[in-house]
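Asks: need the 3D shape of this:
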Amino acid sequence: MGPTRTLRLGLLGCLLLVPRLHGQDPAACAWGWVLFEDGCYGFFPRELSWRRAEAFCQRFGMESHLASVHSEEELQAIAALLASSRSGEDSQEDGDEGVWIGLHRPLGSRRWLWSDSSEVDYSSWHRQPGPRRRACAALRDTADFMTWYSDACADRKPFVCKSGI
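Replies: Purely as a prediction, here's the structure:
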């Protein structure tokens, strides 16, 4: 079985497991996903633009989007997931590649928004972006994923999805 077929079967398995997350066993997440409070988090090493990564996450259900972050504890849980998911890789090889999260500034807006429409009630900016800066947020690889930075939404990066349970 080739790597493409294996990837497709793995993704199909994730899609089939997601309905079990809604209403049945609140302590269970799909294989490879991590539970934190009211959500399951999955890391996807495939590099996509922010918009394509958001569309990919939405395939897991109505309550699935790129990850929103509402506390330091939630950010630590995501950082731990990323550290364990990437432990076999040399993530410093290409510099700060970053990992997409759901924070973005829509075209023509000065406000940052989460892709799941939740309130922006927590931030962990490395440097607060200026009004003309790039409009999508990523976790900084070189900061152990504990801070974020703005980058061009068209850049391709791995990403973290969040699915409500």
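
Asks: switch to C-alpha atoms for all contacts and neighbour counts from now on
Replies: Fine.

Asks: for the chain, longest strand please?
Replies: Under DSSP state E, the strand in the chain containing the largest number of residues is strand 39-48.

Asks: how about it: buried residues?
Replies: By neighbour count on 16 or more other C-alpha atoms under 10 Å, the buried set for strand 39-48 is 39, 40, 41, 42, 43, 44, 47, 48.

Asks: and the nearest residue to the third one once chain neighbours are set aside, how many neighbours?
Replies: In other words, residue 41. Nearest non-adjacent residue to residue 41, counting by C-alpha to C-alpha, 6 or more residues apart in numbering: residue 162, 4.6 Å away. With neighbours defined by other C-alpha atoms under 10 Å, the count for residue 162 comes to 29.

Asks: now the second one, please; I'll put the structures next to each other:
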Amino acid sequence: MQTKWLTIFIISGLITIVNTKRACIFNSTACEKGWVQFERSCYQFLNKAVILKEAVNYCNRVGAHLLEIKSSQEEKWVDLQLKIRGFQYVWIGLTDILKENDFVFISTGGKPTFSNWGKNEPNNAGKTEHCVEKLAGSRWNDRSCDVKFPFVCERNSE
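Replies: Just a heads-up that it's a prediction; the model follows:
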């Protein structure tokens, strides 16, 4: 069994939790109201089903980008948040619209170093699946960009 060492400081009404085993710091005020922090990012969960383009545009308007899952730890945390909120699916900010089966982040064009595709995915069914959905509590699936799903915006907390 792994023991976690946490120290909690309350200074001027701000709560700071320091994980002394992993040397990571969480400051409860790093994200504005309506956003939730995980590690160094803030996330806004939006339970409004929209096509991918609308989700990307909204996230850009609020100074963020569409969810980019970069580790299994982040994905587990996202799954927990989706379950709490009752989401079944959300958009992920990946696409292969420029080159088939060459998925890149929409925000930067960079290639992901982490992925969690479902069995036999991505498969580009019907030759129209160029965007990516995250199934809550499960894996990723390529989908048509015109399907409507809830979405998550992400931005740096610093």
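
Asks: ok, back up a step: what range in structure 2 matches the longest strand of structure 1?
Replies: Residues 41-50 of structure 2 are where strand 39-48 of structure 1 lands when matched by TM-score structural alignment.

Asks: superposed on structure 1, what's the mean shift for that stretch?
Replies: In the superposition against structure 1, stretch 41-50 of structure 2 averages 0.7 Å from its aligned positions (mean C-alpha distance after the TM-score superposition for structure 1).

Asks: mind listing the strands for structure 2?
Replies: 6-11, 14-19, 24-27, 36-38, 41-50, 65-66, 89-95, 104-105, 129-135, 140-144, 149-156.

Asks: residue 112 of structure 2: which of the ones you listed is closest?
Replies: Taking C-alpha to C-alpha, strand 104-105 is the member of the strands of structure 2 nearest to residue 112 of structure 2, at 6.4 Å.

Asks: distance between stretch 20-30 of structure 1 and the chain's centre?
Replies: Put simply, stretch 20-30 of structure 1 sits 19 Å off its chain's centre (C-alpha atoms, centre = their mean, to the nearest Å).

Asks: same question for stretch 36-44 of structure 2.
Replies: 9 Å.

Asks: quick check: end-to-end length of that stretch?
Replies: End-to-end distance of stretch 36-44 of structure 2: 6 Å, with C-alpha to C-alpha, to the nearest Å as the criterion.

Asks: so which residues make contact with it?
Replies: With contact meaning C-alpha atoms under 8 Å, 6 or more residues apart in numbering, stretch 36-44 of structure 2 is reached by 24, 26, 28, 30-31, 34-35, 67, 74, 77, 152-158.
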